[in-house]
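# no sequence for this one, just the structure:
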């Protein structure tokens, strides 16, 4: 089965391609550096020829509110149109747990717009909602730093390894479309500050971390459970401690 992976040269996409290839499928990475640009439409018709499934794990190069909205609206619209013309049978998109609860953030408003385009398209689809990746703990700390101090809300989240995210996306790609959303998350629900502190300690980063009720997440206010998946989520088994040990 031919599966085109949009964003297929990135962190998640390259892993999805490798996993699908290992299962005997024809996984084709599609990204600007392979001649496929979903914003302009360049290369879409050619790469989608003969494809049964499209997996979209692409992300905006800019997180500024207007730019990220333009990226997801334009790229998703172009992709869905090209899929219809090519006779693609299943659209799989990677999104984020809590997207609908984080609409004060420009990034998550754009992700919601992406999801709305998919659900309204008439294309058979599966949207995979994932929690934050272990790989982004230091980046999350950077985004949360104010005057040299990392300030995080008193919320819990359930991060997971990118390998496990990719495995779930690959499973969705070869399964029957659910015409809905599936949730995936890590094995442990922990206070947001804990893995950030572990990540900074492992990196020798001396920044203090403070739990601040006024702090948000990507610019959006959160409650304790805003970032957590629901009770029916598929949970991975790789813990942050186990993953961190493999990185060292």
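Yes, it's here. Quick caveat, the model's predicted, so the values are computed rather than measured.
# C-alpha only now, for contacts and for neighbours.
Fine.
# show me where the protein has its strands.
Using DSSP state E, the strands found in the chain span residues 2-6, 26-30, 53-56, 90-96, 125-130, 145-146, 149-152, 156-157, 180-185, 190-191, 209-211, 234-235.
# who touches stretch 46-65?
1-8, 10, 12-13, 28, 30, 36, 67-68, 71-72, 82-83, 86-94, 106-107, 110, 173-174 (C-alpha atoms under 8 Å, 6 or more residues apart in numbering).
# let me fix that: stretch 202-210
Contacts of stretch 202-210 (C-alpha under 8 Å, 6+ apart): 148, 149, 150, 151, 152, 193, 197, 200.
# of all the residues you listed, which two lie farthest apart?
148 and 193 (15.3 Å; C-alpha to C-alpha).
# with neighbour numbers in mind, choose between the two.
Set side by side, residue 148 and residue 193 show more neighbours around residue 193, with 22 against 12, by other C-alpha atoms under 10 Å.
# any figure for the gap between that one and residue 110?
26 Å (C-alpha to C-alpha, to the nearest Å).
# repeat that for residue 234.
Residue 234 is 25 Å from residue 110, by C-alpha to C-alpha.
# neighbour-wise, which of these two wins?
Between residue 234 and residue 110, counting by other C-alpha under 10 Å, residue 110 is the more crowded of the two (24 against 15).
# got another one to weigh against that:
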């Protein structure tokens, strides 16, 4: 079986390519740096030649309304090329709870992407993951000023990227799910408390102040991004992850 990872040079894709190759899977990595342009379709026929499974891990270049036309164009181009190439399975990386957050433009765009893949000509699986542990500190940076970090109480269930990659690899090497597979970390935290835990672990003296309107997650209903029953639960909890993960520079 041959797998093509579209977005294989990115944050998740690089790790997934390594994981699949380590288990003996023939895997190719594709992105703009390898000559693939999903917006125009350039490079798609070569990328999908003799491929059985495609894993799509690309991100939009922005979180605003421009994400929807980006995902529409890139996904339709991929689906058309995959159908022509005889690809047997498309796996899409998405986000837990996006259908419950209509006020966030990026989440609406991801729902569009999911709908296109699921209604397309190729059997599919959608892997929805909760917020990555690796992104908690960048999230905090969005709403930091001087010695204050403003965060809402929105509940998150952070997952380590390696646990997400494990789920993607399992789904990619199995039969199409013809639906959604949810993946999440083992613990649920209000985002403000997640911020305090992070600052303490880093020896950071900044103060977290609750602000329900702060940042992207201020528009998210309290439990929308918590995984539903039946989700695959990762093995890494956030406290242990913080202990072995150096702070971002």
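Cool, got the structure. Being a predicted model, the structure only gives us computed values, none of them experimental.
# shouldn't residue 216 of the first structure be in contact with residue 154?
No. Contact criterion C-alpha atoms under 8 Å: residue 216 of the first structure and residue 154 do not qualify, at 9.4 Å.
# contacting residues around residue 132 of the second structure?
158, 159, 160, 161.
# which one (most neighbours) among the residues you listed?
residue 158 (30 neighbours).
# so where's the longest helix in the first structure?
helix 65-86 (DSSP state H).
# got the angle between it and strand 2-6?
160 degrees (axes from the mean of the first three to the mean of the last three C-alpha atoms, to 10 degrees).
# for the first structure, what spans make up the helices?
Under DSSP H, the first structure gives helices at 11-22, 44-48, 65-86, 106-120, 137-143, 162-174, 193-202, 240-247.
# mind checking the ones you listed for the one nearest to residue 229 of the first structure?
helix 162-174 (13.7 Å).
# check which helices and strands that closest one sits against.
Helix 162-174 of the first structure sits against helix 11-22, strand 53-56, strand 90-96, strand 125-130, with contacts defined as 3 or more C-alpha pairs under 8 Å, 6 or more residues apart in numbering; DSSP states H and E.
# got a markdown table for these, with distance to residue 116 of the first structure and mean neighbour count too?
A markdown table is the format used below for these (distance: least, C-alpha to C-alpha, whole Å; neighbours: other C-alpha atoms under 10 Å):
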| stretch | distance to residue 116 of the first structure | mean neighbour count |
| --- | --- | --- |
| helix 11-22 | 22 | 20 |
| strand 53-56 | 15 | 26 |
| strand 90-96 | 12 | 24 |
| strand 125-130 | 11 | 25 |
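# would a markdown table of the ones you listed with distance to residue 225 of the first structure be doable?
Formatted as a markdown table, these follow (distance: least, C-alpha to C-alpha, whole Å):
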| stretch | distance to residue 225 of the first structure |
| --- | --- |
| helix 11-22 | 25 |
| strand 53-56 | 27 |
| strand 90-96 | 14 |
| strand 125-130 | 15 |
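# residue 243 of the first structure is nearest to which of those?
Short answer: helix 11-22, nearest of these by C-alpha to C-alpha, at 15.4 Å.
# now do that closest one: distance to the chain's middle.
Centroid separation for helix 11-22 of the first structure versus its chain: 14 Å, with C-alpha atoms, centre = their mean, to the nearest Å.
# compared with the second structure, how much does that helix deviate?
Aligned to the second structure and superposed, helix 11-22 of the first structure gives a mean residue distance of 0.8 Å (mean C-alpha distance after the TM-score superposition for the first structure).
# and for that helix, what's in contact with it?
Contacts for helix 11-22 of the first structure (C-alpha under 8 Å, 6+ apart): 5-8, 26-29, 57-58, 162-163, 165-167, 169-170.
# list the contacts for residue 192 of the second structure?
150, 151, 152, 153, 154, 208, 209, 210.
# against residue 137 of the second structure, how distant is it?
On the measure of C-alpha to C-alpha, residue 192 of the second structure and residue 137 of the second structure end up 12 Å apart.
# of all the helices and strands packed on helix 162-174 of the first structure, which lies closest to residue 245 of the first structure?
helix 11-22 (19.1 Å).
# who's in contact with residue 43 of the second structure?
So residue 43 of the second structure contacts 35, 36, 37 (C-alpha under 8 Å, 6+ apart).
# are any of the residues you listed buried, and which?
36, 37 (16 or more other C-alpha atoms under 10 Å).
# tabulate the contacts of residue 43 of the second structure (a markdown table), appending distance to residue 227 of the second structure.
Converted to a markdown table, these look like this (distance: C-alpha to C-alpha, whole Å):
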| residue | distance to residue 227 of the second structure |
| --- | --- |
| 35 | 36 |
| 36 | 33 |
| 37 | 33 |
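# most neighbours out of the contacts of residue 192 of the second structure, which is it?
Going by other C-alpha under 10 Å, residue 151 tops the contacts of residue 192 of the second structure with 29 neighbours.
# residue 62 of the second structure - how many residues pack around it?
12.
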